[in-house]
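S.K.: need a structure here:
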Amino acid sequence: MKPLLFKISMFFVCFSLNSQIKTVFYESINASQLNTLELAIKNIPLDVKKSYDDKVRIDFKLEFKNFSEREIDSVINQIELNNRIENKKLILKINSKEEISKRSVYIHERITNKEMQKLMNKILKSYTQYNSKKKTKKEIIEKHNKFRQELTDYASLEEKELRNKKNKLMKSFFTLYLPEKLLNNLNVKAKRCRFDFSDLELKNLDLFVDDSYLNILKLSNSKITCWNGSTFLGEVESSVIIGRSTTSIMIGEIANSNLITEYTKVEIGEIGKYNDIKDFNSKFYFYNYNDKFEKFDFKGEYSTIYFYESDLDYDMSCYGYDTTYFIDKDTIVSQPSKTGKKSKMMERKRKNNKPYSGEVNFDIVHTKFYYPKMLKK
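M.R.: Have a look, this model is predicted:
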């Protein structure tokens, strides 16, 4: 089938005489005969939203302030979009030769707004300094939403400050609208992207992201692979999550899932039923546990584990060798094994003083294990 591709050049009146919005692409595709979507995207920030009229809509706009016509054309011409339909599958490729952000500011005159500086310092502190306080699923989600809102507030202040200056500003509004059947049959490969599924519940998603930001509200029966970048997942059910060299993976709640990680920081607000984690050289924060999590298995090498005490009763066993345990002010060292044979290093038996929630099994070597009273609740 002939590729469906067109680029529109239209201008609209915007906030000031030296600001304009340009529609880069707009297309509406009938999805009544489509079953799946294969999406490849590079250097593009993309919001994915639900379509309610059984159509795929591609709506890409850019806003420019203090850009010349030549500069605008240069940005537009580096963006490519191609799509075709094969065997009831929509294949969509979106690419920019250079990375496009949600907002890009090109400084000509220095901005000295104290309110902006104060907010930016707050954002940087929130992002770079870790608070070891125990967090619930709700608090994990609220922390993520607060960070996003602070970035939005900063952008608003910055744009207000820019109105009477010669600085250049470019904003992108790239949105892909998909009907529910394609949202639940989606295969994605993304590189250097900001990928936002913020208000969607997704099923059967197969997604690979590299050097990107990913935001998903709810996920089930899916496979997510994250290399580099950062990922937020509100709820995960019956899925496989793979993280490699990822700055941060934040999960509100996870159940019946597998997590495979290398060199990644992971925070989990609540561990539900039957989860299995395999790790190499990552840092984990396990905050809370479902009242019937049943069984949780962790196998790791060179891991760092912060295990927060459960509010319910549970069993826990730790097998392995060469692991250091930090309990209150005490440090307990399990020696290396010359033969590589693992043995029981630590065990906690249920105390029968609270409702029983499940068993935790650690198979770990060359690991640092922080447990549990030293951690603030």
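S.K.: contacts, neighbours, all on C-alpha from now
M.R.: Noted.
S.K.: From the contact counts, what lies against the host helix or strand of D363?
M.R.: According to DSSP states H and E, D363 maps onto strand 356-370. Judged by 3 or more CA pairs under 8 Å, 6 or more residues apart in numbering; DSSP states H and E, the packing partners of strand 356-370 are strand 294-301, strand 304-307, strand 313-327.
S.K.: Run through the neighbouring helices and strands of the last one.
M.R.: For strand 313-327, the packing partners by 3+ CA pairs under 8 Å, 6+ apart come out as strand 330-334, strand 343-348, strand 356-370.
S.K.: cool, the first one as well?
M.R.: Strand 294-301 sits against strand 275-280, strand 356-370, with contacts defined as 3+ CA pairs under 8 Å, 6+ apart.
S.K.: Please repeat the previous calculation with a cut-off of 10 Å.
M.R.: Counting contacts by 3 or more CA pairs under 10 Å, 6 or more residues apart in numbering; DSSP states H and E, the secondary-structure elements packed against strand 294-301 are strand 258-262, strand 275-280, strand 313-327, strand 356-370.
S.K.: just to revisit the earlier point, can you list the helices and strands packed on strand 356-370 in TSV and add distance to L119 and mean neighbour count?
M.R.: Listed next are these as TSV, based on distance: least, CA to CA, whole Å; neighbours: other CA atoms under 10 Å:
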stretch	distance to L119	mean neighbour count
strand 294-301	39	19
strand 304-307	30	20
strand 313-327	36	19
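S.K.: a markdown table for those strands, including distance to R194?
M.R.: Rendered in a markdown table, the data for these read as follows (distance: least, CA to CA, whole Å):
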| stretch | distance to R194 |
| --- | --- |
| strand 294-301 | 30 |
| strand 304-307 | 28 |
| strand 313-327 | 38 |
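S.K.: Any idea which of those strands gets closest to D211?
M.R.: With CA to CA, the closest approach to D211 among the helices and strands packed on strand 356-370 belongs to strand 304-307: 23.3 Å.
S.K.: Other residues contacting that closest one?
M.R.: Around strand 304-307, the neighbours that count as contacts under CA atoms under 10 Å, 6 or more residues apart in numbering are 132, 134, 265-267, 279-288, 323-326, 366-373, 375.
S.K.: Which among the helices and strands packed on strand 294-301 is found nearest to V333?
M.R.: V333 sits nearest to strand 313-327 of all the helices and strands packed on strand 294-301, at 4.5 Å, using CA to CA.
S.K.: To compare against the first, here's the next sequence to fold:
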Amino acid sequence: MKRSTFKICILMLITSVSMYAQRKTVYSESFSVDKQTTAIFNLENTTVAIEESRDGKIHFDYTLEFDGYSKKDIKNKLDELDIRAIMFDNHVTLAAKSESQLSKVNYVYDVNELVIEYDGFSKSKDSIMRKSKDSIIREIQSNGRFGKFANAMQYVDNRFKVKDKDGKLRKIRKGDVKIMRNHFVIRIPSFLKLKINGKNAQITMLENTINELSVELKRGYFNAKELLNDYNSFKINDANFKSEGLVGGNYEFNNVSQGLIGSIQEVKITSEFSKIEIGEIREKAFITDFNSEYWFYNWSKDFKRFDLLSEYSKIHFFYPETYDFSMKFIGNNTVNHFDNIAVTMQPTKNGEKFNMVERKAKGEGHFSGAINFDIVHGIIYTANDTFIKPKQ
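M.R.: I've put the predicted structure just below:
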């Protein structure tokens, strides 16, 4: 058993609910809006959940629950918050800021020494096994943070111990902790045009969203069900991004360490230095990438055309299983892995691109679409493509 001792103040998510929590209303406001109303939310160091309003109003409801905090501690925490919204000239502006970063639930334990015990946990090896779209969506929907443990307290009990003065280890007692739960729910009508500026913000869209969204997020995460608008514009930097489906819009991902997308359709993605898994590629998607890692797991019956333009990318590619399709990889200085065979396309002197892999449609049965890769200085892992022969 390996142990490492350190001094720490834990900040983590918790799903448990306490009967004795003190609830404080931080902010409550609503505004009547119409189809010409626009809104901008400026979020810093806070967590919000956004859902649909069905009464033609924007509602802001923010409460905090405190468990184990003194009155003085509660006041200090409330004083760290600056929440205000105004409506002027048919435009709503929300500014929500916290001096310290707030997660959905904050767990604080001040102690001289904690010991973390590694009880059989091991980092999983990279896998290129095909995932279904439904399995990607389940990953998005599930918490996933605490693995096999039901909640964070169980996670802490299994991973962390307190080291007493006599050197003995004991479990963390619930009475020793302070818990603060963050409930900031915003309800917006489906016709509202919304811009979100986030910094260290954690944003969750609780329902399928047809609103036109313009989102710029630096650090934090953006979790959503399906985003359904041709005019969506997203810029995600140094943050995590998860969505059950993207239909329409432009998405820029920069240094997204955990990207999970159920399906994409009629979207343009520009990315760099990111890791993105896509459960299913649907109709007319285009990706431009630099130095990212992608997983393309499945293809719809009528994806029609998919284009990838990339440099220094690593691609895990799973070919369409059922229907007829065509495929063409062009590029330069790229390694193709076919099962246990690696084919290296050496760089040309003038950097000219050439055909690396080509598969023509068989002309039998339903034709799903054309797959086109233009990739330079990259790596492609092609799974189970025994019938595809690379250009020699």
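S.K.: Mind checking the TM-score on these two?
M.R.: Aligned and superposed, the two chains score 0.85 in TM-score terms (TM-score structural alignment, normalised by the length of the first structure); 351 aligned residues with a CA RMSD of 2.8 Å.
S.K.: ok so, going back, closest one to K146 of the first structure among the helices and strands packed on strand 313-327 of the first structure?
M.R.: Using CA to CA as the measure, strand 356-370 is the one of these that comes nearest K146 of the first structure, at 27.7 Å.
S.K.: closest to I141 of the first structure out of the helices and strands packed on strand 294-301 of the first structure?
M.R.: Proximity to I141 of the first structure, assessed across those by CA to CA, is greatest for strand 258-262 (19.3 Å).
S.K.: and that closest one with strand 294-301, angle?
M.R.: Per axes from the mean of the first three to the mean of the last three CA atoms, to 10 degrees, the angle that strand 258-262 of the first structure makes with strand 294-301 is 20 degrees.
S.K.: what about whichever helix or strand comes after strand 258-262 of the first structure, how far off from the second structure?
M.R.: Next in sequence after strand 258-262 of the first structure, counting helices and strands by DSSP H and E, comes strand 265-271. After superposition onto the second structure, the mean distance of strand 265-271 of the first structure to its aligned counterpart is 0.9 Å, using mean CA distance after the TM-score superposition for the first structure.
S.K.: corresponding residue for K344 of the first structure in the second structure?
M.R.: Aligning on TM-score structural alignment places K344 of the first structure opposite N355 in the second structure.
S.K.: Okay, that match and F191 of the second structure: tell me how far apart.
M.R.: The span separating N355 of the second structure from F191 of the second structure equals 47 Å under the rule CA to CA, to the nearest Å.
S.K.: what's the matching range in the second structure for stretch 186-196 of the first structure?
M.R.: Across the second structure, the stretch matching stretch 186-196 of the first structure (TM-score structural alignment) is residues 194-204.
S.K.: whoops, I mixed them up, stretch 251-270 of the first structure
M.R.: Under the alignment (TM-score structural alignment), stretch 251-270 of the first structure falls on residues 261-280 in the second structure.
S.K.: what about the matching stretch, distance to the chain center?
M.R.: Between the mean C-alpha point of stretch 261-280 of the second structure and the mean C-alpha point of its chain there is a distance of 11 Å (CA atoms, centre = their mean, to the nearest Å).
S.K.: Stretch 345-365 of the first structure too?
M.R.: Relative to the chain's own centre, stretch 345-365 of the first structure is displaced by 30 Å; criterion: CA atoms, centre = their mean.
S.K.: Endpoint to endpoint, it covers what distance?
M.R.: Counting by CA to CA, you get 10 Å between the two ends of stretch 345-365 of the first structure.
S.K.: Likewise for stretch 323-337 of the second structure?
M.R.: Between the opening and closing residues of stretch 323-337 of the second structure we find a distance of 23 Å, counting by CA to CA.
S.K.: Find the centremost residue of the second structure, please.
M.R.: The C-alpha lying nearest the average C-alpha coordinate of the second structure belongs to F241 (CA atoms, centre = their mean; 2.2 Å).
S.K.: how about that residue, what's its match in the first structure?
M.R.: F241 of the second structure is assigned T231 in the first structure as its aligned equivalent, the criterion being TM-score structural alignment.
S.K.: Please apply the same query to K77 of the second structure.
M.R.: Under the alignment by TM-score structural alignment, K77 of the second structure pairs with V75 in the first structure.
S.K.: Run through the helices of the first structure in chain order.
M.R.: With DSSP state H as the definition, the first structure shows helices at residue ranges 69-77, 114-128, 137-162, 180-183.
S.K.: Let me know how buried Q141 of the second structure is, in neighbour terms.
M.R.: Using other CA atoms under 10 Å, Q141 of the second structure has 15 other residues around it.
S.K.: OK, contacts around the residue mapped onto it from the first structure?
M.R.: Under the alignment defined by TM-score structural alignment, Q141 of the second structure corresponds to N145 in the first structure. Counting by CA under 10 Å, 6+ apart, N145 of the first structure touches E139.
S.K.: Roughly how far does N145 of the first structure sit from Y287 of the first structure?
M.R.: 19 Å.
S.K.: and the equivalent of T23 of the first structure over in the second structure, how many neighbours does it have?
M.R.: For T23 of the first structure, the aligned residue in the second structure is T25 (criterion: TM-score structural alignment). Other residues near T25 of the second structure number 12, with proximity taken as other CA under 10 Å.
S.K.: what residues are up against T25 of the second structure?
M.R.: Residues counted as contacts of T25 of the second structure (CA under 10 Å, 6+ apart) are 61-65, 78, 183.
S.K.: Just tell me which of the helices of the first structure ends up closest to S28 of the first structure.
M.R.: Comparison of the helices of the first structure against S28 of the first structure by CA to CA identifies helix 180-183 as nearest, at 14.5 Å.
S.K.: Contacts for that closest one next, please.
M.R.: Counting by CA under 10 Å, 6+ apart, 31-32, 34-38, 48-56, 89-90, 177, 197, 200-205 sit against helix 180-183 of the first structure.
S.K.: let's see it at 7 Å
M.R.: When contacts are defined by CA atoms under 7 Å, 6 or more residues apart in numbering, helix 180-183 of the first structure is touched by residues 35-37, 50, 202.
S.K.: measure the residue nearest to A21 of the second structure when sequence neighbours are not counted to M19 of the second structure for me?
M.R.: Take A21 of the second structure and drop its neighbours on the chain: the residue closest to it by CA to CA, 6 or more residues apart in numbering is D67, 4.6 Å away. In this structure, D67 of the second structure and M19 of the second structure are separated by 9 Å, where distance is defined by CA to CA.
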